[in-house]
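Undergrad: no sequence on this one, just coordinates:
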């Protein structure tokens, strides 16, 4: 009989545990999801932002509609502002109900939750402002760095909680919910509940615990050992035979790791004996029901079950993304019609899924391209160029060859914007991008580096003279372009700073060396290229020059070819617009210069004819 009583206590506490989980787990899960909401985390990070606050309150209202208590609260760690709303309303949801105070003992639950709770905690307490007594579900909201930035949660009305969870459906059985310290969190008699347990435990105040119900000190110690074994996972259920308030009781205890509570069922020894005497009859009844079910299964096997299994298999395949042809059911009954309808639905889902995957792939490709493309010129942006440069450097390190980085800066671009407006400036940038793309090989790269500055990357070079040729070609190509600005057609020029380097060279060092070369080209008079090298051997460099990272060594300055006809420069035109004429330096291939003084304005303003 003792063994049967123990079995009864075990099954009873497992049954009560499943009942509690059925209600509490849903609410805890919803509150945890609410606390993990990105909108709430964003608001906690910037409480004063009206837009984040608006979005967070919308999110909180959506959760309120599906929570059992139709209520929520949200409290900020930084300000202590406490927001609350339930189905009764009665308060402007955009305003805090009150502000929590660390010096107020009634607000200690909030600061203890922030400090001690990892995810979620249940606490039975009365809100000091609203006067509502509930089983509060407190979930910690964590910022991107993992710090606790707020507490979000909901509550379950204490009477509703007792009715749905604590009250037992079996006669002679009493259910008690208690926390890890044994403080009573749920009891059919509300006066037995230990309210504000978290605050009391932190302040070492007296609490109403289940141990006070036990008459024998040895019984209290036995219960503590059983609770410790459950928390450590050594057992799923612990059963004890103890004396509670003068009556011998069979105790069953189970642990809820999800909410950090125990459920304890107490059954009087006489009640347990009465229940165990009914056990043989219950077993015979169950056996009869099983036999009846087996008979029904045999009857239905051919007409229903096989067809249901086939339909279930097709549904599982569909849910896992596999579209399989299902043989048509020839019978014209409910299952047959259901099978044919399911087949039609599966075909439509497969077609829709295929179309959706295609659209997602297209959108992803478009977004990827947009993230690496300059929207004005259509060439790569800085991010795209850096990614490609790194990849090409690693490739060249294995295949051989050198790379060259050319920084190209449009001459007098600020004056173009100031004199003719930004629309013409945009046309100039588009024209430069088009010239650069058309002047290099298909596998070389062109990018807008920033503002009026572009970058050209050349790969697989073997001689420094190849860089000279490309620089000549780029300088010549830009002079073929004209920009219309009223009665005047302007020819663009740009300055180039270029570095040819071994692929092992540091990318930042290459770009810095190219920037220095560009600066020299600008100071030398613009419309030219200054070429440099980095970590090249003497055969590749073609001369006795230093090619190290510490000392720049420009080896060539390129300007207009030696047969250039002196014509009016863009700089001269811009100065003429300001009311005076300046001289323009045109640099020949060998580096010699010709200073030309101009005094008249023609219909074309050109730097060079190539």
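TA: Here it is on my side, so go on. Bear in mind the structure is a predicted one, so any value in this text is a computation, not a measurement.
Undergrad: Every contact and neighbour count from this point should use C-alpha atoms.
TA: Fine.
Undergrad: how about residue 422, what does it touch?
TA: Residue 422 sits next to residue 416 when contact means C-alpha atoms under 8 Å, 6 or more residues apart in numbering.
Undergrad: Check the gap between it and residue 513 for me.
TA: To residue 513, residue 422 is 31 Å away according to C-alpha to C-alpha, to the nearest Å.
Undergrad: And residue 262, by the same measure?
TA: Taking C-alpha to C-alpha, one finds residue 262 at 70 Å from residue 513.
Undergrad: Neighbour count: those two, which is higher?
TA: Taking other C-alpha atoms under 10 Å, residue 262 and residue 513 do not tie; residue 513 has more neighbours (28 against 25).
Undergrad: and here's the other structure:
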């Protein structure tokens, strides 16, 4: 039997034992506990739902108030026929549109009744003026009603027939410096999205709705109960919250809770609760007043759905005790069959991670853990072999990269970096052994003219040939290299004045003669310097460069040998 099967079988046994003990405790549950717990949950849920609504609205309301206080919009509202003010106002409105959650806004001017609107799709860019509000049209009555009432802020759920949208509208009055109403601004939130995010939370047993100050339903998961355009409807024609209840006592109770909260309007966090019947099922109703928006939040909890008897405390206590006993037994078994081998394996993994391949003894039970230990030991051996091989490859590659970084790609000679290192080594050796060494600096004569006449490819071929001739005419232990461009450097060690002159002349003559055979004759000018112990690289290179300059000045195709006390120029053939 596999380890998985054993664990599942043992877990199933523990669950059966715990479930049996919990079922025995079920008969002792009390309805009074359910009700007291339900009242606490109702208050928490009401505050939670209220906070979710306010969190969604407070930012939008703040932006709308900021928009209503815009001096640009206020000036335009007082002078709507001014084209410059209109242009500035449109730009201001569009800047607010990008900040609103719905990316939409509206502006209505009192002076001429013009209604401006744009949506998230920027559908009305350049044509924000949509229509003119008419006091005689029922669909526009909300605008004039709010102005007559002088309500600086208002929330309403209303379909806009002209625009073909239904939204939760945030309305804020615009006032000039004298406090006169000059228009109205705001934004709208898509009703379906808002209902889904705030009201229809998708949790069984919890129903949330919002009503205005008069009890008219503003937000509810069933749109048929929503009282659209409440502000223009007379009392008695509104869809009020009591429509949700069949029993007259329930209607009176819910309206009574609204009235009590109105009387305690200034008390923060006040919640009223009571039991009502909805669709034949007993619910606990929690009601809170939201002074920020002037609405009430109502939460209906179906306690039979939310708190089934099986979840009460006696059952939980018995269940926990049974589970604790079962877990102790389970732990004793798991400890020997899984935990101890896994702990040992973890220690071995840590050793391996730290690079220590000397692994301790690992217990191997006859299950998946034992097979895992076998696989780990095989893997550890393979990792050890691969690590050694990789270290060898890295060392080899590092050495190769070190060599390539000091080789000129075109000629295969050492580059300037390699020559600098060789020069430093020779200077140190000369100081230590008190011996001189030679440095040859040569330059291909008229190389720029060759490049200009024959092209860079021909120039590259000449550089490669000169490099071959250079290697062929120095000793095996000398250090030839390409200094850069058409300049080459050779370090001669050991060296004396005679050797320096002989090798320099041999190189010059070889280049001259061998190049004639190729059909593209070239010559070189050579400067040589016999370096003395204690001289630094700057001095040595400066002396060799001075010798090279002398050879060029004397007509090129020359060898100029210089020491600290003398200079000798050997002409060409």
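TA: Thanks, I have it. Not measured: the values here are computed from a predicted model.
Undergrad: Could I get the TM-score for this pair?
TA: TM-score of the superposed chains, computed with TM-score structural alignment, normalised by the length of structure 2, equals 0.47; 282 aligned residues with a C-alpha RMSD of 2.4 Å.
Undergrad: these two touch, right, residue 510 of structure 1 and residue 405?
TA: Yes - here residue 510 of structure 1 reaches residue 405: they are 7.3 Å apart, a contact under C-alpha atoms under 8 Å.
Undergrad: Name the residues contacting each of the two.
TA: Joint contacts of residue 510 of structure 1 and residue 405 (C-alpha under 8 Å, 6+ apart) are residue 499.
Undergrad: Residue 117 of structure 2 belongs to a helix?
TA: No - if the criterion is DSSP: H, G, I helix; E, B strand; the rest coil, then residue 117 of structure 2 is strand and not within a helix.
Undergrad: From residue 18 of structure 2, how far out is it?
TA: 63 Å.
Undergrad: Give me the more crowded residue out of those two.
TA: More crowded of residue 117 of structure 2 and residue 18, by other C-alpha under 10 Å: residue 117, with 25 against 22.
Undergrad: what's near enough to touch the closest residue to the more buried one other than its chain neighbours?
TA: Leaving aside its chain neighbours, residue 117 of structure 2 sits nearest to residue 106 (4.5 Å; criterion: C-alpha to C-alpha, 6 or more residues apart in numbering). Residues near residue 106 of structure 2 by C-alpha under 8 Å, 6+ apart: 115-118, 185-187.
Undergrad: Turn those residues into CSV, including distance to residue 326 of structure 2.
TA: Listed next are these as CSV, based on distance: C-alpha to C-alpha, whole Å:
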residue, distance to residue 326 of structure 2
115, 71
116, 70
117, 67
118, 65
185, 66
186, 62
187, 59
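Undergrad: Could you identify which of these has the most neighbours?
TA: Neighbour max across these (other C-alpha under 10 Å) = residue 186, 29 neighbours.
Undergrad: Secondary structure of that one: a strand, I assume?
TA: Yes - counting by three-state DSSP, residue 186 of structure 2 is found in a strand.
Undergrad: pretty sure it is touching residue 64, no?
TA: Yes - between residue 186 of structure 2 and residue 64 there is a contact under C-alpha under 8 Å: 5.2 Å.
Undergrad: which neighbours do these two share?
TA: 170-172.
Undergrad: Now flag whichever of these is closest to residue 194 of structure 2.
TA: Here the nearest of those to residue 194 of structure 2, counting by C-alpha to C-alpha, is residue 170; it sits at 13.2 Å.
Undergrad: Return the residues in contact with that closest one.
TA: Counted by C-alpha under 8 Å, 6+ apart, residue 170 of structure 2 has contacts 60-61, 64, 153-156, 186-188.
Undergrad: continuing past whichever strand or helix holds residue 380 of structure 2, what's the next helix or strand?
TA: Using DSSP states H and E, the element containing residue 380 of structure 2 is helix 368-404. With elements assigned by DSSP H and E, the helix or strand that comes after helix 368-404 of structure 2 is helix 416-433.
Undergrad: Show me what counts as buried in that following helix.
TA: 416-419, 423, 426-430 (16 or more other C-alpha atoms under 10 Å).
Undergrad: Tell me the first helix or strand C-terminal of that helix.
TA: Note on helix 416-433 of structure 2: by DSSP H and E, the next helix or strand toward the C-terminus is strand 437-444.
Undergrad: Any chance of a markdown table for the shared contacts of residue 186 and residue 64 of structure 2, columns distance to residue 49 of structure 2 and secondary structure?
TA: A markdown table is the format used below for these (distance: C-alpha to C-alpha, whole Å; DSSP: H, G, I helix; E, B strand; the rest coil):
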| residue | distance to residue 49 of structure 2 | secondary structure |
| --- | --- | --- |
| 170 | 19 | strand |
| 171 | 23 | strand |
| 172 | 24 | strand |
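Undergrad: Tabulate the residues you listed in a markdown table, adding columns for distance to residue 34 of structure 2.
TA: A markdown table is the format used below for these (distance: C-alpha to C-alpha, whole Å):
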| residue | distance to residue 34 of structure 2 |
| --- | --- |
| 170 | 40 |
| 171 | 43 |
| 172 | 44 |
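Undergrad: Can you tell me which of those residues is nearest residue 88 of structure 2?
TA: residue 172 (20.2 Å).
Undergrad: Measure how buried that closest one is and give me the count.
TA: For residue 172 of structure 2, using other C-alpha under 10 Å, the count is 26.
Undergrad: Now do the same contact list for the closest residue in space to it that isn't next to it in sequence.
TA: Among residues not flanking residue 172 of structure 2 along the chain, residue 153 sits closest, at 4.6 Å (C-alpha to C-alpha, 6+ apart). Shown in contact with residue 153 of structure 2 (C-alpha under 8 Å, 6+ apart): 170-173.
Undergrad: Output the longest helix belonging to structure 1.
TA: helix 334-371 (DSSP state H).
Undergrad: Sort out which residues of that one are buried, please.
TA: Buried, per 16+ other C-alpha under 10 Å, within helix 334-371 of structure 1: 335-336, 339-340, 342-343, 346, 350.
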